Structures are given as structure tokens and as C-alpha cells.
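J.: need coordinates for the following:
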Amino acid sequence: MQFKNFDIAAFLQDNWQKKPLFLKNPWTVWHNPLEPNELAGLAIEEGIESRLVIQSEGSWQLEHGPLPDNRFDTLGTSCWTLLVQAVDHYVPEVAALIEPFRFIPNWRIDDVMVSFAADQGGVGPHFDQYDVFLIQGSGKRRWQVGGHCDENSRLIPHDELRLLAEFEAEESFICEPGDILYIPPGISHDGVAMGADCMTYSIGFRAPSRSDLIGHWCDDLLAEMQDDDRYADPDIEVQSNPGEISPHAVDRLHAMITEKMGDREAFARWFGQYSSSPKYSEIDWQPDDKVQMPALRKRLQQGAALSRNPASRFSFIRQNAGPLLLFVDGETIACADDMVRFAESLCAQNTVTINETETDSENVLNLILELLNRGCLAFDPVD
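T.: Below is the predicted model of the structure:
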């Protein structure tokens, strides 16, 4: 799917992380990529994150999946919503919805959550700490958009749902199939289904907090530190007051921390691994039958293309000196010479065709073989 009338440059300048934007069906052709019964089928599967939100007489009930396969028969025809996370991992047609939004870097894209709501169903007024594009798949939903919220905004008491106790709409939009509503971080919003068969696709973006970055970066550093790397002061002098922690000691102690944390190259390598780690690391995507090099060569010589696993994350960092660093699912692969163009192509597009130079490169072939057998790549089923 592609856009026909979406000004990306204007959007980034005027709206991205600034203000909401409603787009009236900007697609060249829109079709809903998933049926409600397919979404329900995912919600009953082990290992797939799903939730059921039910509103009844002013109260909110939340159930976590996997849901019993007969649960939907008991829900009635109004005031409930099914949400399934990371549907793009399992349905290629849903993963394709991300492609037009690749003007945002790969590492910022999280996943596609899909919701199905009965008439008047919704999840209540709330705000997110990340950007989201809300694509109406089928049916209608009325979105009301309010002002900016933060951690001090008052919430309705609930153990799991973060719903606003006070919500005042400033704008209202009726979303029909193909329409898109962009919501920046912190902006309150509330969507309610208008009629049956309301499906919405939420493309969410990751925004690591400062505390997350510091905490995970420090954890990584600590794992590599030696216990005998300790404070030393061979030039110590007698102080007038032994109770004082001298400026010289503070400087030396502070340097012990900042020298490690200030290593930009080490941080870049760590962040590439951290940001490309799989959303659900417990899922094993490796193929049942390992690909062997002779079979790989034959398929590539026949012109077979390679497709990325939608659940895999690809990104890279250029270093000032040294090889390009390719990050795939939390692993670092150093790429030099003939591997560089291939690595860049992998990160730029979901499907890659290998040229003649690359099929003659042992380094490129070994990389392809490794990624195929890890389940990060697969032969394009079209071929």
C-alpha cells in the first residue's frame, strides 16, 4: 500500500510531535488487510499478547489473553474492544501497513496493534507516551482529541488501565475505512466505535525514556567491569580536616564513572543492539530445516529474492573509522567492503534481490546464510 496525497515534508515540519493531523483516506487503494475472525484467532493463541476491554455501567474490566475460544460468543453486541499486539509479526498484509511510514527511522517503529470494537466499544480517554498513527480498517470510529497530559494528570483508579479522570475534547473526527489520525505523545484522545465491525490499526513508535537508557546502558557496562577496577590515590596528601571529601577526590571518582559512560562508540554499539532486540525474544523464528550453502547459491542464481521477517529488527550505524555495524535482533555484525551495500539494502527495504557481485561474495553469502538460519530472513514466497 502506498500514499497518493500525503506531504511527508510538511507533516514532519508541522505535525510530528507537535499537533494531531487527520488524513482523509490518503491511500492509492485501501483494503482492510485482516478479517475480525482472524484477529480473534490470534487472541486465543498462546504467546500472542492480547487484551479484552469491557465497559459496563461506568466501570472498566480488563482481561488478558490468551482468551478462551468461546469468549466472544458471550460478549454481546456493544461496549467491548479486543486488542492484539504486534499483529505485523504474524500477518504480512498487516506488516505492509508500516512501509509508507518508513520516513521515520526503523529503530523508532514499534509494532502494529489491531483492535476490533463492537458498537460503542473503546478503551476510554487516555494518552500515550509515544507517537501513533491510527488507521481505520473497517467500520467507523469517532475520535475525540483533547489537550496535553503528563504524569501529573489525574487518572481513574484502576489496577491496569490508565484512563483519564478528566477529559475535555478539543477536536472530533469521524474515521472511515482508510482514514488516518496521527496523535503526538502526551495528547489525550478517546475513540468510540460507531456501529459494528470497527477495526483500527495502531502503528506505534518507540521513545526510550532517559531512565531506561541510563539503566540499561549501566547494566551493560556493569556486566563487563572487573572488581579490581577500583579507586586509587597514590598522590594523596595530608588534609587539614580528614572529614572533607576533597574536590580532587570527587573529580577522580566522577571520572571513574564518566569515562565509561562517556564512551560514544561503545554507547552506539550498545544502543544498536538494545534498539534492535526483538519485542518478544522468547519466540523462536528459526526454520525447521537449516538452509545449506549449495541450496542458497542455487536459489540466488535463479533470481530468488529475500524477505525480512516482520518480527525482526534491522538497523545500522556508520562508524568514523572501521566497518559499518549491522544490528539484527540484538546482534552486531561488522560489515566491510562488499557487505556494506547489502547491509544497507537490508535495512532500507523489506525485500532484497541479490546482484551478481554479491552472489560472488563469500562474505555476503555467509551473512545471508546466517540470517536465513536464524529466521531473520526468508526466501520471498512470491518466487
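J.: contacts and neighbour counts: CA atoms only from here.
T.: Noted.
J.: which parts of the stretch 51-200 of the chain are helices?
T.: 92-95 (DSSP state H, counting those that start in this stretch).
J.: for the comparison step, fold the sequence that follows:
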Amino acid sequence: MITDLQSLIAPNPLSSLADAIVEERRLHLHTARQTKFARLLPWPAFNALVTIERLQNGQVRTIRNGHDMPPAMLAARSGGSGVQELAPDTLQSLADKGLSLVINDIERLIPDIGALAAMIERHLRARASVNAYVSFRQDSAFGAHWDDHDVMVLQVHGRKRWFCYGQRDRYPIRGVTAFAKIGASEQPEWSAVLEPGDILYLPRGDIHRAQVEEGHSLHLTIGIAYPRGGDVVQWIGRRCLEEELFRQDISALPGREALATRQDDLRTALHRLVDTLDLEDFLAMVDRQRESLKALNLGLSDPLHSDIEIRPMLRRRPTLPEGATQIRHGTVTTPLTPVERAVLAMLLDRDASTLGALVAALPDLSEREVREAISSLARASIVLLSDTST
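T.: Presented below is the predicted three-dimensional model:
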């Protein structure tokens, strides 16, 4: 079980990743997590996600050299009902010729990946979304490009060579920053092969491309998007609307003198709001607005055995003081009993635990109380239960 950032990158020290994030520099790590990465997305699980419905709604994309293939080219009519379905033989043939597949927001489809994304969000206080990329030949799904967020790559199956060309623009924004073209003969400033279990961290704006080294490759790309200064300005703008002065119309009809007076009043009020700016308050607001991922735990919450694994799906780490009777995540409010509050607080502190370990860590609570609390949190979909005994 990948419980926290340290267990994700083990045996490397957590400081190696933390320093790279703070210093905004590229980092390639070899980990001892090959088996755990492979369990995140086994090939049968990936294949089951590729359906004609997901191709048609865009969650699954088939791409070659940066161009999407129309889903109709991968569809066939079933002989009996005439219902449109995936043509797996056609897809297999095209994959052998260099077609790549992308599954967007796979954290919403695979619970273990969802729990991983939620854990990363709690540690970094940044949005984390996960895409899966599968390639079968050296042809790339995309050419050299940059992302307007940080990227963490987890190599799951196969080997893939990455080419990085550095940052041409600091803090680029899609739709605002012009893309710097990379010439066909331009040499990368860094290149390496990712093996199963490897992690590659790329800071925002680092131009990169990748190609399969041999055979096939499956990797997860975790997009990590932090709040930005522009978000702070929007937050201040929303706070402005709490005051009557900022809700008043601005008309030129009263004349220049009245307009100048209004201008001075607005400047004074804006200065006051800016001078009292507190980024901790801003981040706390961002945390409160982030909804948890939903976990489906049918058949797992009763009965619970001591080795069942429990992971929170909350994407932020809320404060749970003594006496708290509810937890708010986004637009959802979940009521909590005192026992549920204590169990959830311990679980968030640990990021993950077995039932037996939770019981041992909460000596003031009986085993029955902890079991009932976990069952209730599971039914509320804010924890994920994983039975690894079967």
C-alpha cells in the first residue's frame, strides 16, 4: 500500500522530491515500487476501461502524432442487436502500427489511483489529476510540448525514454503563453529511460516528449496544479462584493468630481483589502472548496476484518478539533459522531491504515466503536476500503 509521499518514492528521502518541487527543477528517481506501481493499473484493468462509450465521450483518446482518431474508426455493429461496440481487433492492429491510448482523469475510474491522487493533494495542497498513457511503438502520442502545471510521471509497465528541453518561459499559461517550437534537429538538455517503478518530476513549463524504448509502455502522469497569484486577485474580488461600496454602480452622469471621489473611495478600500491579505486564509478557503473523491465500498464495510486497508478520499486535510460534529468538503457536509471524528483524524494523520492498526492507535475506543466508525465513513464514501486478503 502506498500510504504517503515517502512510501511513494522509497527508498529515496522525501527531501529529494520536496527540494525539487521548491526549487522548480527536474528530478528522476529510481524507486523500489515496481510491484506497487504495477498493481495500480494492471493490463486487464486498463483493457476493461477502453470502451466505445468512453471513446465517444472523450475520456479515452486514441492518438497518433498528436492527432486524435475518430471513435467511429474503432466501432463495429454487433451481429445480433446492431448495437455499436468496440472493435478490439481493429484497435489492436492500429496499436501495433503506433497508435497510443490516453485515459483522462483515471483517478475517477480506478479507486487505488484515486486514493493516491487524494493523498498527493493533501500533502501538497494542490490539485492532482491523473492520466494514463499507453504506447506500443516509438511513435509518440504528442510531440514536444510544455504543461502549465507540474508533472509527476510514474512508469508502470515497460520502458520509455524521455527528452527534456528546459523552460523557455517561466510559469506559462495555456492560451496566454506562446508555445516555443522545438526544431527536429534540436538536442535535448536531458534524456533518460524510465524503468518500471521510476518517477520523473517535471516543473511547469519544462518542454518534453517521450517515446517507447522497446515493446510497449504504460505510465501515469499526475498533473499538479497549485493556486496562483491570479487566483488570489479573484478571491479578493469576491471579498469586495461583500461590501456595499463595490456593489454600487459607477456612472459618469454625476460628473468628474463625483467620479474622482468614488475613485478615491475604491482605492482606499482596495488598499485596505490588499494590506490585510493573509495567504493562509486564502489557502484555507481553497481547501474548504475542494470536494473529496467518492469511494464505492459495497460489500466491504460489513463485516470488517483487522487487515482491511483504509485510506481517506478527502483531497485536503481539514482541521478536526475536539467537539467537531461535521466535516465540510466542497459543497458536501458530512455529519460526524465523536468516535468518527477521532477515527478520521487519526486516519488523516497516518494517510492510510489497517483496521487493526487503528484499533491499536486509539486505546480509548473499543474495537467495536472503531469498526462501526469505519463502516459509517465508508458508507459516506469518504474512505476507501481495500480487501487485499482475497
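J.: identify the single longest strand in the second structure, thanks.
T.: strand 206-225 (DSSP state E).
J.: let me know the helix or strand that the residue of the first structure most remote from its centre is in.
T.: The centre of the first structure is farthest from one residue, Ser240, which by Cα atoms, centre = their mean lies 56.9 Å away. In the assignment (DSSP states H and E), Ser240 of the first structure maps to no helix and no strand.
J.: quickly note the distance from Asn47 of the second structure to Cys164 of the second structure.
T.: 30 Å (Cα to Cα, to the nearest Å).
J.: who's more crowded, these two?
T.: Cys164 (21 against 11; other Cα atoms under 10 Å).
J.: how many neighbours does the equivalent of Met194 of the first structure over in the second structure have?
T.: Matched by TM-score structural alignment, Met194 of the first structure corresponds to Glu213 in the second structure. Residues within reach of Glu213 of the second structure, counting by other Cα under 10 Å, total 18.
J.: go on, the one 3 residues further on?
T.: Using other Cα under 10 Å as the criterion, His216 of the second structure is surrounded by 19 other residues.
J.: repeat that for the one 10 residues further on.
T.: Burial of Tyr226 of the second structure is recorded as 15 neighbouring residues (other Cα under 10 Å).
J.: quick one, what contacts it?
T.: Contacts for Tyr226 of the second structure (Cα atoms under 8 Å, 6 or more residues apart in numbering) come out as 125-127, 149.
J.: preserved in the first structure, out of those?
T.: Retained in the first structure by both residues aligned by TM-score structural alignment, their matches' Cα atoms under 8 Å are the following of the contacts of Tyr226 of the second structure: 126, 149.
J.: let's have the contacts of Tyr226 of the second structure in a markdown table, adding distance to Asp249 of the second structure.
T.: Converted to a markdown table, the contacts of Tyr226 of the second structure look like this (distance: Cα to Cα, whole Å):
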| residue | distance to Asp249 of the second structure |
| --- | --- |
| Arg125 | 37 |
| Ala126 | 36 |
| Arg127 | 36 |
| His149 | 38 |
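J.: counting only strands, which of the contacts of Tyr226 of the second structure make the cut?
T.: Using DSSP E, the contacts of Tyr226 of the second structure in strands are Arg127.
J.: of the contacts of Tyr226 of the second structure, grab the buried ones for PyMOL.
T.: Only the buried members of the contacts of Tyr226 of the second structure enter the following PyMOL selection, criterion being 16 or more other Cα atoms under 10 Å:
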select buried, resi 125+126+127+149
